[in-house]
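Engineer: Provided below for reference: sequence and predicted model.
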Amino acid sequence: MANAKIAVIVGSLRKDSFSRKLAKALMSLAPAGLELKEVAIGQLTMYNQDFDDEGTPPKEWAAFRETMKEYTGVLFVTPEYNRSVPAVLKNALDVGSRPYGQSIWNGKAGAIVSVSPGGLSAFGANHHLRQSLVFLNVLTMQQPEAYIGNAANLFDADGALGNAETREFLHKFMLAFAEWVKKVG
């Protein structure tokens, strides 16, 4: 059986963000059967329906929509901004969900990992994202949930995940996600 292609979408644009570091760790922990690749979202201009209505969507939107069609699943790794998801991530959801009836999200297997330097582990962002994914019909894994707090203490000077307990948890999370992808894919 061929590997399931999984898009990794990072909700932070900062190159050294905790979310990006964690996404790299998750990709390195992926079991056989999953092929993960980060799909960039920072190039997407803000969604404006007029462009779709006029048949003139920006080329970045068209490229993103075509790229996402190649993937059977999506792993979201996001920080929390003001108890919600960052605007760049919400914008990517909106761009991918249009034109109406042509959503690239529909039916994909999904999972969410939220990351925070604080102790609340970006709980608000995780659940806000889940609300959007329900509407978009992303078949989001319910368990195990992944809220990663105190992220500043998890990585070494080179950005590698140095915390063994977190590494073990994330390994189990990725095993569960691989099973979820098989089940819904």
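Structural biologist: Nice, thanks for sending it over.
Engineer: hey, let's count contacts and neighbours off CA atoms from now on
Structural biologist: OK.
Engineer: where does Leu170 fall, secondary structure wise?
Structural biologist: helix 164-184 (DSSP states H and E).
Engineer: list the buried residues of that helix.
Structural biologist: Using 16 or more other Cα atoms under 10 Å as the test for burial, helix 164-184 gives 167, 170-181.
Engineer: again, but for stretch 130-150
Structural biologist: Buried residues in stretch 130-150, defined by neighbour count with 16+ other Cα under 10 Å: Arg130, Leu133, Leu136, Val138, Leu139, Thr140, Met141, Ala146, Tyr147, Ile148, Gly149.
Engineer: same deal with stretch 62-79?
Structural biologist: Neighbour-count burial for stretch 62-79, counted by 16+ other Cα under 10 Å, picks out Phe64, Arg65, Met68, Tyr71, Thr72, Gly73, Val74, Leu75, Phe76, Val77, Thr78, Pro79.
Engineer: and the contacts of that stretch?
Structural biologist: With Cα atoms under 8 Å, 6 or more residues apart in numbering as the test, stretch 62-79 has contacts from 4-12, 18-20, 22-23, 41, 85-86, 95-96, 104, 108-116, 122, 125-126, 181, 185.
Engineer: second structure follows, compare the two:
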Amino acid sequence: MDTIKVAVFIGSLRKASINRRLARAVAQLAPDDVVFEPVRIDDLPLYDQDFDGDYPAQGKRLKQAVESADALLFVTPEYNRSIPGVLKNALDLGSRPWGTNSFAGKPGGVIGASIGATGSALAQQHLRNVLAYLDVVLLAQPEVYVQFKDDTLIDAEGHVSNEGTQKFLQGFVDRYVAWVRSHLQA
């Protein structure tokens, strides 16, 4: 099989984002023929139905990134028990105008990190609801809720310092990649 391209949506814009670190860790644990490419969402205009007839360049770029990917990975923090507005806006832009949902039928995964005890569990549940409506075929298990109690758990380059966490993330990556491969071969 050719290289599998995974479009990665990181719901945090913060430069030192722990979710960006988590995304890098997952990418490093993947086989060489699976490439994780972050999708830029920091410059997207707020979705407005008024521009459906003349879609903004950033929205077109986002839709093209999704459409050219084989699979999707969403890495979300939890803001006020839900997903960040910037991530929801990207989902709205990528699924519009009506009838041009770029996400439909793509295999996807949802993971996340937080400093809180629930490790983004509620945000992930909200995100899964939105993605189900957008017809993203989601990997159900394993669920990945990483609590960052220690800022050194995953460094800026994605190296995991805790052996148990690395083993857990490797298990997710192995399952995700196998699931994506089976979806693409179907």
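Structural biologist: Received, thanks. Here the structure is a predicted model, which is why all the values come from computation and not from measurement.
Engineer: which elements pack onto the helix holding Leu170 of structure 1?
Structural biologist: Under the contact definition 3 or more Cα pairs under 8 Å, 6 or more residues apart in numbering; DSSP states H and E, helix 164-184 of structure 1 sits against helix 18-28, strand 109-115.
Engineer: which of the three states applies to Gly119 of structure 1?
Structural biologist: With DSSP: H, G, I helix; E, B strand; the rest coil as the basis, the three-state label of Gly119 of structure 1 is coil.
Engineer: counterpart of it over in structure 2?
Structural biologist: By TM-score structural alignment, Gly119 of structure 1 lines up with Ala117 in structure 2.
Engineer: tell me the contacts of Gln185 of structure 2?
Structural biologist: No residues are in contact with Gln185 of structure 2 under the rule Cα under 8 Å, 6+ apart.
Engineer: repeat for Leu134 of structure 2
Structural biologist: Applying Cα under 8 Å, 6+ apart, we find Leu134 of structure 2 in contact with Ser95, Asn101, Phe103, Ala104.
Engineer: let's see which of the buried residues of stretch 62-79 of structure 1 end up in helices.
Structural biologist: Under the assignment DSSP state H, the buried residues of stretch 62-79 of structure 1 contribute Phe64, Arg65, Met68 to helices.
Engineer: roughly how far apart are whatever residue of structure 2 lines up with the second one and Leu29 of structure 2?
Structural biologist: Under the alignment defined by TM-score structural alignment, Arg65 of structure 1 corresponds to Lys63 in structure 2. Applying Cα to Cα, to the nearest Å, the value for Lys63 of structure 2 to Leu29 of structure 2 is 27 Å.
Engineer: do the same with Asp155 of structure 2
Structural biologist: According to Cα to Cα, Asp155 of structure 2 stands 14 Å off from Leu29 of structure 2.
Engineer: nearest residue to the middle of structure 2?
Structural biologist: Centroid-nearest residue in structure 2: Phe74, 1.4 Å away (criterion: Cα atoms, centre = their mean).
Engineer: ok, now how distant is that one from Ala90 of structure 2?
Structural biologist: Phe74 of structure 2 is 11 Å from Ala90 of structure 2, where distance means Cα to Cα.
Engineer: quick one: map Phe103 of structure 2 onto structure 1.
Structural biologist: Aligning on TM-score structural alignment places Phe103 of structure 2 opposite Trp105 in structure 1.
Engineer: that match: how many residues sit nearby?
Structural biologist: Per other Cα atoms under 10 Å, the neighbour tally for Trp105 of structure 1 reads 25.
Engineer: quick check: it is in a helix.
Structural biologist: No. Assigned with three-state DSSP, Trp105 of structure 1 falls outside any helix and is coil.
Engineer: that one against Leu139, yeah?
Structural biologist: No. If you go by Cα atoms under 8 Å, Trp105 of structure 1 and Leu139 don't touch, sitting 9.3 Å apart.
Engineer: what residues does the residue nearest to Asn101 of structure 2 when sequence neighbours are not counted make contact with?
Structural biologist: Counting by Cα to Cα, 6 or more residues apart in numbering, Ser95 is the residue found nearest to Asn101 of structure 2 once chain neighbours are left out, at 3.8 Å. By Cα under 8 Å, 6+ apart, Ser95 of structure 2 lies in contact with Lys63, Asn101, Ser102, Phe103, Leu134.
Engineer: of these, which are reproduced in structure 1?
Structural biologist: Retained in structure 1: Asn101, Ser102, Phe103, Leu134, out of the contacts of Ser95 of structure 2 (criterion both residues aligned by TM-score structural alignment, their matches' Cα atoms under 8 Å).
Engineer: wait, doesn't the second one sit right on Gly94?
Structural biologist: Yes. Ser102 of structure 2 is within contact range of Gly94, at 5.7 Å (criterion: Cα under 8 Å).
Engineer: quick one on the thing from earlier: and which of the ones in helices among the buried residues of stretch 62-79 of structure 1 is nearest Glu35 of structure 1?
Structural biologist: Checking these against Glu35 of structure 1 by Cα to Cα gives Met68 as the nearest, at 13.8 Å.
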